[in-house]
Each structure stands twice: as structure tokens, then as C-alpha cells.
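*Asks:* no sequence on this one, just coordinates:
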């Protein structure tokens, strides 16, 4: 029941964070989350920064270009959206490192089932990515160029998307046959 309480607190916190429009308060929240992360703080922060890097760079550049073209650029807004996303991602990683989702959702057989499926898919996709990376590294005598690593990323993405599509189809059929969906 304690894990379910953390999930509910997380959901309330996410709503609260989206209602805050002052970057200073979001920064204070981020510092609090970092401090409460204990020994995991730097690993979680690094993971959060890396996971949001591509998305936030694209969004920030898009905002920058449009705002400059319209002569409406506000650095405060750019800081606000980036700090908010970092705080939300950090909260998500902190929660997932802290609780057992299957245990928290055991009150509902359907949610437990979905959680188990999601965890299995995450492990499967991680294994596919690690297998591709290991195969790639075992075939290289020296450090691969940025172009070669980019090609690997494209191939990994294609494999993960293909596997995800196949798995989603199979899982959807299995869930429908077990009565999870009422269609």
C-alpha cells in the first residue's frame, strides 16, 4: 500500500508541477528531488538529462526559431519549459527507482497484468539494443566514427520499432482473448 501512496503522490506532484509557471520554484523543486534521491542522485540526474536531450533540444530550437522570427523571444519561457521537463523526468526516474509498480498495483489484476507486460517489453527492448551494440562493438577494431554509430542507432531503432509493432499486435490479441478489452 505504501508503493500505491507514492504513485498517488507522484501523480499529484506532476499536476502541481504543470501548474507552476515560475522557473525559480521549479528549480527549487528540482533541487529537492535531487537531494531526496540520496545515493542515486547523480545517476538519476544523468539519466534524466540524457533521456530528454534530443526532445528538449528539438523543442527549444523550434521555439527559438519561431520566437526570433516573430520577435517574441523570451529566455524565461525557454528556461521554464526545460526546467519543467527536467523536473518531471527526474521525478519519474526517482519514482521508478523507488517503488515496485507490480506490487503497488496489485489491487487490480488488470493493472498488474499490464505492468508485467510493460516490464517484459522494456527488458526485451533493452536486450535487443544491448545485443546490437555488443555485435557492433565486437566487429570494430577501433572506436567507430560518429557516422557509423549513427547508422547503428538507425538500425537499432528500426529493430525496436519492428519488434514493438509485432509485440503490440500479439499482446493486443492475447489481452482481447482474455477479456481485458470490451469491444
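*Replies:* Structure's in. What do you need? Predicted, not measured: the structure shown is a model, and the values here were computed from it.
*Asks:* Going by C-alpha atoms from here, please, whenever you check contacts or count neighbours.
*Replies:* OK.
*Asks:* what about residue 103, how many residues close to it?
*Replies:* Residue 103 has 14 neighbouring residues, counting by other C-alpha atoms under 10 Å.
*Asks:* Please enumerate the helices of this protein.
*Replies:* For the chain, the helices defined by DSSP state H cover 2-19, 23-36, 41-70, 75-98, 101-104, 109-138, 146-177.
*Asks:* Quick one, which of the ones you listed gets closest to residue 183.
*Replies:* Checking the helices of the chain against residue 183 by C-alpha to C-alpha gives helix 146-177 as the closest, at 8.5 Å.
*Asks:* Quick check: which helices or strands does that closest one pack against?
*Replies:* helix 109-138 (3 or more C-alpha pairs under 8 Å, 6 or more residues apart in numbering; DSSP states H and E).
*Asks:* how far away is residue 145 from residue 134?
*Replies:* As judged by C-alpha to C-alpha, to the nearest Å, residue 145 and residue 134 stand 16 Å apart.
*Asks:* now residue 27
*Replies:* 38 Å.
*Asks:* Between the two, which has more neighbouring residues?
*Replies:* residue 27 (17 against 11).
*Asks:* Can you tell me, leaving aside adjacent residues, what's nearest to that one?
*Replies:* Of all residues not flanking residue 27 in the chain, residue 83 sits nearest, at 6.7 Å (C-alpha to C-alpha, 6 or more residues apart in numbering).
*Asks:* Give me the neighbour count for that neighbour.
*Replies:* Around residue 83 there are 19 other residues, counting by other C-alpha under 10 Å.
*Asks:* adding another structure so you can compare the two:
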């Protein structure tokens, strides 16, 4: 029951965070989340920062350049965007660390089934990525140079992309045969 309540609280928080456009409110909300996180604060901050840095940097720089070319103000929007995205990411990591998501969606069997499929895919991809990383390390005596690292990343990305397409077809067919899609 606690997990269901936390899921509802999480969904309401996401709705609020995406609806409110006040930087002070978002900052206060983030500060509240930081206080709630307790001992996990530094691990959650690190995960959140690593997760959003590329997205936020790319979007922020693009928006700043666009506004500079149009001679428009950009600072308030960039601050709002970055605080909102970081707060939502931190909230999600905090939520996942505090509840059992499978118990939270246990009231709806279809959703629980979809979550199980998604979670098994995540675990499979994580294991595959770890296997790829270990195979790269075992085949090289020294640290890979930039070209080798880029080649590795592009090949792994290609593998995961193809695997995702294959898996989505198979899962879609399996779900259709079990009555998930009523045509």
C-alpha cells in the first residue's frame, strides 16, 4: 500500500513539476528532495548529474545560440529548464531507490506484465554491455585509444539498436497473441 501511495505521489509531483514555471518553487522542491534523500544524497546527485549533463548542455547551448542570433533574453529559460530537468531526474532516482516498483503497480496486472518485460530487457542489455566492456578489456593490453573507443561504442550502439528492433517485433507479436492489442 505504501508503494502505491508513493507511486501516486510521484506521478502528482511530476505533474506539478512540469506545470509550474517558477524557478523559486522548483528550487524549493529540489531542496526538499535533497533533504528527504538522507544518506543517499551524494549517490543520487551523482546519478542525476551524469544522466542530465549531456542533454542539458546540448539543449542549453543550442537555445543560447538561437537567442543570441535573435537578440532575445535566454537566461531565465535556461535556468528554468535546467532546474526542472535536474529536479525531475533526481525525483525519479529517489523514487526508484525508495520503493518496489513491482508492488506499486501490482493493482494492474497488465501494467505489471509490461513492467516485467521492460525490466527484463534492461537487465539483458546491462549484462550485454558489461560483457562487451569486459571483452574489450580482455583483448587489449593497454587502454584503448580514442579511435578504438569510438569504434567500440559505435559497434555496441549498432548491436543494441538492431537488438531493440528485433526484440520489439518479438514482444509485440507475443503481446498481440495474448490479446494486448485489440484490432
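*Replies:* Perfect, I can see it now. This is a predicted model, so every value here is computed, not measured.
*Asks:* quick one: TM-score?
*Replies:* The TM-score (TM-score structural alignment, normalised by the length of structure 1) is 0.94; 183 aligned residues with a C-alpha RMSD of 1.4 Å.
*Asks:* any chance of the helices of structure 1 in a markdown table, with distance to residue 183 of structure 1 too?
*Replies:* A markdown table is the format used below for the helices of structure 1 (distance: least, C-alpha to C-alpha, whole Å):
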| stretch | distance to residue 183 of structure 1 |
| --- | --- |
| helix 2-19 | 29 |
| helix 23-36 | 42 |
| helix 41-70 | 35 |
| helix 75-98 | 32 |
| helix 101-104 | 26 |
| helix 109-138 | 16 |
| helix 146-177 | 8 |
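*Asks:* circling back: give the full set of residues in contact with the residue mapped onto the residue nearest to residue 27 of structure 1 from structure 2.
*Replies:* By TM-score structural alignment, residue 83 of structure 1 lines up with residue 83 in structure 2. Residue 83 of structure 2 makes contacts with 23, 26, 27, as judged by C-alpha atoms under 8 Å, 6 or more residues apart in numbering.
*Asks:* Please tell me how far residue 83 of structure 2 sits from residue 155 of structure 2.
*Replies:* The gap separating residue 83 of structure 2 from residue 155 of structure 2 is 34 Å, by C-alpha to C-alpha.
*Asks:* for residue 40 of structure 2, same thing?
*Replies:* The gap separating residue 40 of structure 2 from residue 155 of structure 2 is 35 Å, by C-alpha to C-alpha.
*Asks:* now do residue 128 of structure 2
*Replies:* 13 Å.
*Asks:* again, but for residue 171 of structure 2
*Replies:* 24 Å.
*Asks:* Just give the nearest non-adjacent residue to residue 45 of structure 2, would you?
*Replies:* Using C-alpha to C-alpha, 6+ apart, the closest residue to residue 45 of structure 2 is residue 90 (6.9 Å).
*Asks:* I misspoke; the intended subject was residue 132 of structure 1.
*Replies:* Nearest non-adjacent residue to residue 132 of structure 1, counting by C-alpha to C-alpha, 6+ apart: residue 156, 6.7 Å away.
*Asks:* Which residues are in contact with the one you found?
*Replies:* Residues near residue 156 of structure 1 by C-alpha under 8 Å, 6+ apart: 128, 129, 132.
*Asks:* And residue 2 of structure 1, by the same measure?
*Replies:* Applying C-alpha under 8 Å, 6+ apart, the residues near residue 2 of structure 1 are residue 104.
*Asks:* Any figure for the gap between it and residue 103 of structure 1?
*Replies:* For residue 2 of structure 1, the distance to residue 103 of structure 1 - C-alpha to C-alpha - is 10 Å.
*Asks:* before we move on, what about residue 88 of structure 1?
*Replies:* Using C-alpha to C-alpha, residue 88 of structure 1 is found at 23 Å from residue 103 of structure 1.
*Asks:* Might you report the residue contacts of residue 15 of structure 2?
*Replies:* Residue 15 of structure 2 makes no contacts at all, as judged by C-alpha under 8 Å, 6+ apart.
*Asks:* and if we set it to 10 Å?
*Replies:* In this structure, residue 15 of structure 2 makes contact with residue 9, judged by C-alpha atoms under 10 Å, 6 or more residues apart in numbering.
*Asks:* Ok, the one 5 residues further on next?
*Replies:* Residue 20 of structure 2 makes contact with 26, 80, 84 under the criterion C-alpha under 10 Å, 6+ apart.
*Asks:* What is the burial count for the last one?
*Replies:* Looking back up the chat, that one is residue 84 of structure 2. Using other C-alpha under 10 Å: residue 84 of structure 2 sits among 23 other residues.
*Asks:* contacting residues around it?
*Replies:* 14, 17-18, 20-23, 26-27, 29-30, 78, 90.
*Asks:* Max pairwise distance over those: which two?
*Replies:* The largest separation in the contacts of residue 84 of structure 2, counting by C-alpha to C-alpha, is between 14 and 78 at 19.3 Å.
*Asks:* of the contacts of residue 156 of structure 1, closest to residue 69 of structure 1?
*Replies:* Closest approach to residue 69 of structure 1 among these (C-alpha to C-alpha): residue 129, at 39.8 Å.
*Asks:* The closest one and residue 169 of structure 1, how far apart?
*Replies:* Residue 129 of structure 1 is 21 Å from residue 169 of structure 1, by C-alpha to C-alpha.
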